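In: sequence below, structure please.
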Amino acid sequence: MEVEIMYKIGIFDSGVGGLTVLKEIQKIVPLSHIIYYGDNGNAPYGDKTEAEIKELCLKIGEFLYENEVDVIVIACNTATAASIKTMKNKFPIPVIGVIEPGIRAALEVTQNKNIGVILTPASARMEAYKNVFDVIAPKTHTLTEKGCKLICPMIENGWEDRYGNYLTDEIIKLYIEQISPEIDTLILGCTHYPIVEENIAKYFKKNIVNPANETANELLKNLSLIKPKDLNNTHPKVEYIVSGDSKRFIDSAEKFLGEKIDNIYELDLHKKYKELFHDAV
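Out: Predicted coordinates for the structure are as follows:
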């Protein structure tokens, strides 16, 4: 069936983590053309400085804007913390991050008003969640951040496939055990973390918040204010673009999404990109 009207959405992350957001967006806005940029050639963002992350994000934002997307979704907590204010000022289209939606979801489910968030070291250094929390949360609530250096690289490099659940569980257990027992709600403050949410739930038995769904809802609100594109004879699709190893990205993405990926590109932002066919990588 041909789709006559759709939105064009740009999504980016440091690698495969943003697929957790993409998956939720596809449920809510199925009639969409999506450009997904996974900057795995520069991953992990969690080990970089705020200035370095901001520079990477602005280059990706410029690329997505030049490709005429209606909205940009920063599907990465670290990138959101480092660049969302700058990107909102630079681009005349909506720019949506994942931090505020996650906090609002946690405020709705916490019962004892003690909220925790696990996130990358860079996000923790920037107090990514605390800065937003202090603005929008009631003064009666508290939020504690815990930087986790190993979880994101583990997922991005496929360690959980290579070494099995034992190593994954041990790494996650290491961090969860450092979280105060008073915390009743835990925000997954990196979009990679929902990929191992089942492992996290083994050690944190209370409320777990995945900001991806709330981010998709925030996107829907913004799209309602935008005139959709009239793209006759066009089917909804996702174009995947990565800055690094496309095969490693495909392996992780197909496992998580449960579908074959055969339209992926490798892109150096200073050069033209070329299509890589699935059977050739």
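In: for the rest of this, base every contact and every neighbour count on C-alpha atoms.
Out: Fine.
In: you'd agree Glu101 is up against Ala216?
Out: That one is not Glu; residue 101 is Pro. No: in this structure, Pro101 is not within contact of Ala216 by CA atoms under 8 Å, at 9.0 Å.
In: residues contacting Ile226?
Out: With contact set as CA atoms under 8 Å, 6 or more residues apart in numbering, Ile226 has these partners: Asp70.
In: with Thr144 instead?
Out: Thr144 is in contact with 115-117, 130, counting by CA under 8 Å, 6+ apart.
In: restricted to strands, list the residues you listed.
Out: In this view, the contacts of Thr144 that belong to strands under DSSP state E are 115-117.
In: how far does the longest strand along the chain sit from its chain's centre?
Out: Longest among the strand segments of the chain by residue count, using DSSP E, is strand 3-13. Distance of strand 3-13 from the chain centroid (CA atoms, centre = their mean, to the nearest Å) equals 16 Å.
In: which SSE is immediately downstream of that strand?
Out: helix 19-28 (DSSP states H and E).
In: that next one: which residues count as buried?
Out: Residues of helix 19-28 classed as buried by neighbour count (16 or more other CA atoms under 10 Å): 19-26.
In: repeat for stretch 248-261
Out: Across stretch 248-261, burial judged by 16+ other CA under 10 Å covers 249-250, 252-253, 261.
In: please work out which residues outside it touch it.
Out: Contact with stretch 248-261 is made by 15-16, 19, 23, 40, 156-158, 195, 242, 278, as judged by CA under 8 Å, 6+ apart.
In: helices of the stretch 101-250 of the chain, start to end?
Out: Using DSSP state H, counting those that start in this stretch, the helices of the stretch 101-250 of the chain run over residues 121-125, 128-136, 151-156, 159-163, 165-176, 197-201, 211-223, 246-257.
In: let's compare: structure for the following, please.
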Amino acid sequence: MPMTADAAIGIFDSGIGGLSVLRHIHANLPSEHLLYFADSGYAPYGDKTEAEIVERSLAIASFLLAQNIKALVVACNTATAAAIQAIRTRWPNLIVVGIEPGLKPAAQQSKSGVVGVLATRSTLSSKRFAALQQQVESDTQVRFLPQACVGLVDLIEKAELYSPTTIGLLERYLAPLLEQEADTLVLGCTHYPFLREAIASVCLRISGTTPAIIDTGDAVTRQLTRLLQARTLLNPNDAGSLRGYTTASSSTLQHAFSSLLKLKPEVSALA
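Out: Here you go, the predicted model:
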């Protein structure tokens, strides 16, 4: 089926983290029809095998294509690292935009030459991340400190953004980075922007300073816009819409939309 400008844009993540990307797309492309898929029934992806993540990603992409999408945003660092090539191979004519840790802008931002990278174990152990780190380190001489943040995604899914458990984990993960003089932090998981204020507060308490924090949601939106423009697929009308799908509780995703983005779209739960 040929793609048309009034078709939708599909966006998916292992859970609610991709809403941090959706908010950029929704704000910058208000005419577009957006479909958000939260695979919360299978979250977190960070402790899944690569084969499991590829299987889930292909299934979700297939579902969204059946809803008539013209582009797919893989709003999940872990799924991008594991599965974006498989998606592009399966559907070579589909616009597919992934997300990866913002190592390049972080390297440009850093004055100390030391950058901390907060991400899931799966992202940090992927070949895609290793290649990106090696390339940017070689080009810039900046030193990256990868930090796997086990447990944070689960807490964010439960909306525990400032709970004692969340703050305790942040202290544990941030302290060694700050001790090694990291002056810039990369949020290498789309869930983590929702902890931005908590991260800044913990850093200030530990070191007396607040590092620069890199969130790549805006860069994804710019790339998506460029690709849609190149194929004349931007929606010329001004009646955008938003709909959500989840493999867990519809009320949980509705609450996340409302509390995090102040939006109230229709949400469907899928078996």
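In: the longest strand of structure 1 to helix 19-28, inter-axis angle?
Out: 160 degrees (axes from the mean of the first three to the mean of the last three CA atoms, to 10 degrees).
In: what kind of secondary structure is Ser268 of structure 2 in?
Out: strand (DSSP: H, G, I helix; E, B strand; the rest coil).
In: quick one: what's aligned to it in structure 1?
Out: Using TM-score structural alignment, the partner of Ser268 of structure 2 in structure 1 is Tyr265.
In: I'd say that match and Tyr240 touch.
Out: Yes: in terms of CA under 8 Å, Tyr265 of structure 1 counts as a neighbour of Tyr240; the distance is 6.2 Å.
In: which one's more surrounded, the two?
Out: Per other CA atoms under 10 Å, whichever of Tyr265 of structure 1 and Tyr240 has more neighbours is Tyr240, with 22 against 19.
In: distance check, Glu21 of structure 1 against Leu119 of structure 1.
Out: Residue 21 of structure 1: Val, not Glu. Counting by CA to CA, to the nearest Å, the gap from Val21 of structure 1 to Leu119 of structure 1 is 16 Å.
In: same deal with Ile93 of structure 1?
Out: 27 Å.
In: which one of the two has more residues nearby?
Out: Neighbours per residue (other CA under 10 Å) separate Ile93 of structure 1 from Leu119, with Leu119 holding more: 28 against 17.
In: residue contacts, the more buried one?
Out: Here Leu119 of structure 1 is in contact with 77, 145-148, 188-190 (CA under 8 Å, 6+ apart).
In: mind listing which of those residues are in strands?
Out: Counting by DSSP E, the contacts of Leu119 of structure 1 place 145-147, 188 in strands.
In: OK, contacts around Glu266 of structure 1?
Out: Here Glu266 of structure 1 is in contact with 241-246, 273-276 (CA under 8 Å, 6+ apart).
In: which of the residues you listed are conserved in structure 2?
Out: For the contacts of Glu266 of structure 1, the aligned pairs still in contact in structure 2 (both residues aligned by TM-score structural alignment, their matches' CA atoms under 8 Å) are 241-246.
In: got a ChimeraX select line for the buried ones in those?
Out: The ChimeraX selection below is limited to those of those classed as buried (16+ other CA under 10 Å):
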select :241,242,243,244,246
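In: and which of the kept ones among the contacts of Glu266 of structure 1 is nearest to Lys206 of structure 1?
Out: Nearest to Lys206 of structure 1 among those: Val242, at 35.5 Å, using CA to CA.
In: residue in structure 2 matching that closest one?
Out: Checking TM-score structural alignment: Val242 of structure 1 goes with Thr246.
In: one step back: who touches the match of Ser268 of structure 2 in this structure?
Out: 239-242, 246, 273-276.
In: so how far is Ile241 of structure 1 from it?
Out: For Tyr265 of structure 1 relative to Ile241 of structure 1 (CA to CA), the value is 5 Å.
In: okay, how far is it across stretch 190-205 of structure 1, tip to tip?
Out: End-to-end distance for stretch 190-205 of structure 1: 19 Å, by CA to CA.
In: what of stretch 222-242 of structure 2?
Out: 19 Å.
In: so what's the gap between it and the chain middle?
Out: 20 Å.
In: please apply the same query to stretch 172-180 of structure 2.
Out: 23 Å.
In: kindly report the same for stretch 81-94 of structure 1.
Out: How far stretch 81-94 of structure 1 lies from its chain's middle: 16 Å, per CA atoms, centre = their mean.
In: for stretch 196-208 of structure 1, same thing?
Out: The gap between where stretch 196-208 of structure 1 is centred and where its chain is centred comes out at 19 Å by CA atoms, centre = their mean.
In: if we can go back for a sec, out of the kept ones among the contacts of Glu266 of structure 1, which is nearest to Ser224 of structure 1?
Out: Using CA to CA, the kept ones among the contacts of Glu266 of structure 1 come closest to Ser224 of structure 1 at Ile241, 26.7 Å.
In: that closest one: what's it in contact with?
Out: Ile241 of structure 1 sits in contact with 35-38, 264-267, where contact means CA under 8 Å, 6+ apart.
In: gap between it and Ile28 of structure 1?
Out: Counting by CA to CA - Ile241 of structure 1 and Ile28 of structure 1 are separated by 22 Å.
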